[in-house]
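J.: Using only what follows, build the 3D model:
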Amino acid sequence: MTKMDPKLKAASAADKDWWRGAVIYQIYPRSFQDSNGDGVGDLLGIVSRIPYIASLGVDAIWISPFFTSPMKDFGYDVSDYCDVDPMFGQLSDFDALIEAAHERGLKVMIDLVLSHTSDQHPWFQESRASRDNDKADWYVWADPKPDGTPPNNWLSIFGGPAWHWDARREQYYLHNFLVSQPDLNFHNMEVQDALLDVTRFWLDRGVDGFRLDTINFYFADKELRDNPALPPEKRNATIAPSVNPYNHQEHLYSKNQPENLAFLKSYRALLDEYPATTSVGEVGDAQRGLELLGEYTAGDDHVHMCYAFEFLSAEKLTASRVVETMTRLDAAAPDGWACWAFSNHDVIRHTTRWNLTPAAHRCYTTMMIALRGSLCLYQGEELGLPEADVAFEDLQDPYGIEFWPEFKGRDGCRTPMVWEPSNQNGGFSAAQPWLPVSHDHVMRSVETQEHDPAAPLHHYRRALAFRRTHPALVKGSHANLMAQGDVLSFTRSYKGQTIFCAFNLSDTPSTLDMPAGNWVAIGTELGSTGAASDGRLHLGPWQPCFALQR
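T.: Presented below is the predicted three-dimensional model:
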């Protein structure tokens, strides 16, 4: 097992709050880099690209699941939490990845899926064997109603009831996702202990933190009460809101249970045994996302940070929406910490979702690095990649296959990373990739953009460098949040440094008054402009302003 360099470990421990304001680069390992020519990305492929990731100026990487799995949901259905699926390599490859990342000053976070396992996990195989074995109560089992139907009205995110009949036990088991993803029973303390042991296994291998998948799904209501209906006007889910009946319910009982807070305290206590480790929880709830974020990050004894889906939705991110979201967050989580993302492996890439021009894409990137919170960037985002168009016959995602064509699934954001334009696979693999590479993406490859100073890749590097050199943008508070038409403005402050930030989120010029005080323009490398002699700020289309208070 690779041990962290003592100097790096000491430096790490010196700033236990490195995560606060950190920029985290998400890697979807199937699609990042194939090192062995089988058409699927792997851990050694990631190792080979660590220099590139470090060149972006990010602080950490988050690797989506690479554990042993039948891959019904591409790794989010785990059959062995403590091993690497042969598709991605072996444990020694992961150790090499840790070493390579730490040598470049990058933290390593991994994606832990604790709410459910694969139905091929040994725990479930034992649990379903009988009603009286040692793990009989490790999953959520329930008797049918007298008429044989499921115990309640809960629905699966992937369509249909959230219950599946098992002939061995003559009971139903709960699956919030695929039928092959049974939900663990967190009311059983042995289950909690087993999952804490899994976490310790990876901490002992040198992992710096965890992205906790579906963190608000851990507990289900003990009484298995029916969820109430959700009025049509409140159906605002991020993924497939109109075609999925899951969005017709208010999920009061199938998730978001109060018992979750006690488990998160146990989880944090374990992390606190390892200096400078962190956690970010995915809060999957369209109605209560910010409220749960506040509960789960309150104080210093829950998870360190969470992200909700406000900035991952299809609704375009306007100045007023940013102010509304940040204001709601301040009320819900006054001492909590958010982690923001515009794109990830579950949603349409934001350049397509919001129909962004190159200038708009640059402005949103610049705005993102100024927001209070930590940031997640999704692989290929720095290249300005649009959503790929994947034909039905090439689809792999069960979600898309189920709801096609009204919802095409998540494959369009999961196609392989494009490194160079020498072949049709963009340098990802010498073999046929598991998903086709978009021709449009190949024209936007890393190598192509390296030689173009105006390319999105260089703007991301400049933006991240600018953020890193201004502590107020990394760890500071925010104030004076305002939306004046299409212009968003606020201040960020930290240890005597105050920066005024403004962004014209439109393609028409705007003018506003600078706040009182002595301000010096900064950020010209990002297209920032300063105030005129009369104190008025004139912003061109999609233009930012950064000013430092003297």
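
J.: going forward, measure contacts and count neighbours with C-alpha atoms only.
T.: OK.

J.: what about stretch 19-26, start to end distance?
T.: This stretch, stretch 19-26, spans 15 Å end to end (Cα to Cα, to the nearest Å).

J.: what's the offset of it from the middle of its chain?
T.: Mean-position distance between stretch 19-26 and its chain equals 11 Å (Cα atoms, centre = their mean, to the nearest Å).

J.: neighbours around Arg168, how many?
T.: When neighbours are defined as other Cα atoms under 10 Å, Arg168 has 10 of them.

J.: what's it in contact with, if anything?
T.: Going by Cα atoms under 8 Å, 6 or more residues apart in numbering, Arg168 touches 128-130.

J.: I have a second one here; can you model it like the first so I can compare?
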Amino acid sequence: MAEDGNAWWQSAVIYEIALVSFQDSNGDGKGDIAGLMSRIEYLSWLGVDAIWLTPIYKSPFRDLGYDISDYCAIDPAFGDLDAFDRLLTALHARDIRLILDLVPNHTADDHAWFVDSSSSRDSAKADWYIWADAAENGGPPNNWMSRFGGSGWEWCEARRQYYYHSFLVEQPDLNWRNQQVREAIADVMRFWLDRGVDGFRVDASAVLIKDQHLRDNPPNQQAHGKPPPQRQTPVFTDDRPETMQCIEFIRSVIDDYPGRLLCGEVQGKTDRIGHFYGTERPRLHLPLNFALLDTRWDALSLQAAIDAYFNALSEHAWPVWVIGGHDKQRIASKLGEPQMRALAMLVMTLRGTPFLYMGDEIGRKRVPIPSASVRDPFEKLVPGYDLCRDPERAPMRWDDSAKGGFTTGKPWLPLGPESMANVTEQRRDDRSILALFRALIAVRREHAALRDGRYQPIRSRDEVLAFARTLDEQKVIVALNIAAEPRKWTCRDGSHLLLSTHLDRPPAPLAHGSILLRGNEGVIIGSGTHDASLDSTSR
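T.: Okay, here's the model as predicted:
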């Protein structure tokens, strides 16, 4: 595989795959490694540079595999280590890198570490998890809550103590104050890095350390209408200062392997994201940023969100933009396909690394999940808040058949109506949103200004979001009409159209330096030399 240097991710397009929902090869209704192998041609055709897999380790699979029984084994439902090695070789042969999910905060309760730790206060791993004595009344040590509802503490009769679980009761939290735990996770990382994986996405990286004094979390003053786990302000369980030391330790391990990526799930508002990069000591290469998902969809709000994010980053921090994920509601359901096209152009042209989630490229919407088919433990434990994640985790639709080309058996989650978007139909349509994503990835690869250029804001007016990317003497302008009605966009003479989200305008010079943007249309415009007077506001 060609080596592009230590910063390959700065020009990469990264594609998240929930393996269980990507492609089944044996008819058991669950995706697997062999199924993914059969779809490498698609990934190469689309043009993505790396894939990130949700956990594929041995697991009882209560929470999409984030409850891990063995960090160094592939779950038999997916394959085995030999199959994984063949997958890695096949991906690298296509110049596609592989990123694994690293889950350092917790294990499954049937992991050998927890079995040992829970057996006795004198066991070899007695201090590997977060244990505490009961309160004076015999109840939990404090008021900390699980993200899946109820107390975060569970009684263990063998130890006559409680253990803490940020998530499911079957997902006990590791004790990151214990150096042996840190070294054990480092060994896990080295196991996979030595096999050739190209990096990790760190799950729940902001919650690795909890308050050592076990102080109660205060109530959330904005809790009205929110589910019970959000009715506290988690100041003593989330984003503790010592957590940064844990991330720095994880980064020190990966830095022994040149050219490997460390990205991570972080928490907090935009103005907090910068500290996950680190300054004196490096932390994450790419703290995942969900601003485009969480912002009101209008030109002024988007302009402000983009500016706030860039302002939160240090000069040398590389930006990242995420438009979907296994825990996030499908953005296509919020925007509809016309504006989903605008989002596609936006994420592929902003300065930074774009992350897609499988199905985003076909404009996949939320799949209706009947109550009897729900698998998401959050929905089962905290129902009634429209936060079920199964609609996003439903299997890919490769065609319009009853089983979607995903499986020959019964899919583990419903695929939704046969009329929903599918890959085969869209590959035949040279103006589909899939064709647009592919074209955008190609244009991004062809124009260095879109990969490496500085970001120059242009004042958004009349629901047109606009900015420029500049590199040396190259300048590319992006103009996105967020409105459903036409808007005239004016630019300097000598400009030429590179791409329209409608995919029906051939590349051509723009007459009189202007273009009529149709409703919901975005364009990429080449503009030759750039205006150096704007550099003071560029990023």
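
J.: TM-score for these two?
T.: Scored against TM-score structural alignment, normalised by the length of structure 2, the superposed chains reach a TM-score of 0.92; 524 aligned residues with a Cα RMSD of 2.1 Å.

J.: picking that back up, neighbour-wise, which of the contacts of Arg168 of structure 1 leads?
T.: Highest neighbour count within those: Arg128, with 24 neighbours (other Cα under 10 Å).

J.: right, and it touches Asp134 too?
T.: No: when contacts are counted by Cα atoms under 8 Å, Arg128 of structure 1 is not listed as touching Asp134 (10.8 Å).

J.: which ones are touching the counterpart of Ala18 of structure 2 in structure 1?
T.: Residue correspondence to structure 1 (TM-score structural alignment): Ala18 of structure 2 is matched to Tyr28. Going by Cα under 8 Å, 6+ apart, Tyr28 of structure 1 touches 63-64, 345, 379, 414.

J.: for structure 1, longest helix please?
T.: The single longest helix within structure 1, with elements called by DSSP state H, is helix 189-204.

J.: Over which residues of structure 2 does that one lie when aligned?
T.: So helix 189-204 of structure 1 is aligned with residues 179-194, judged by TM-score structural alignment.

J.: quick one: buried residues of that stretch?
T.: Neighbour-count burial for stretch 179-194 of structure 2, counted by 16 or more other Cα atoms under 10 Å, picks out 181-182, 185-186, 188-190, 192-193.

J.: Out of the contacts of Arg168 of structure 1, which is nearest to Tyr246 of structure 1?
T.: Arg128 (26.2 Å; Cα to Cα).

J.: Need the counterpart of the closest one in structure 2.
T.: Using TM-score structural alignment, Arg128 of structure 1 lines up with Ser118 in structure 2.

J.: could you say which helix or strand contains the spatially most central residue of structure 2?
T.: Among the residues of structure 2, the one closest to the centroid is Gly325, at 4.9 Å (Cα atoms, centre = their mean). Using DSSP states H and E, Gly325 of structure 2 maps to neither a helix nor a strand.

J.: Just give the closest residue to the counterpart of it in structure 1, not the sequence neighbours.
T.: Correspondence of Gly325 of structure 2 to structure 1, assessed by TM-score structural alignment: Asn344. Residue nearest to Asn344 of structure 1 in three dimensions, not counting chain neighbours: Tyr378, with 5.3 Å by Cα to Cα, 6 or more residues apart in numbering.

J.: repeat for Asp15 of structure 1
T.: Distance criterion Cα to Cα, 6+ apart; nearest residue to Asp15 of structure 1, sequence neighbours excluded, is Ala276 at 6.9 Å.

J.: Map that neighbour onto structure 2.
T.: Ala276 of structure 1 maps onto Gly259 in structure 2, by TM-score structural alignment.

J.: Give me the secondary structure label for its match.
T.: For Gly259 of structure 2, the assignment made with DSSP: H, G, I helix; E, B strand; the rest coil gives coil.
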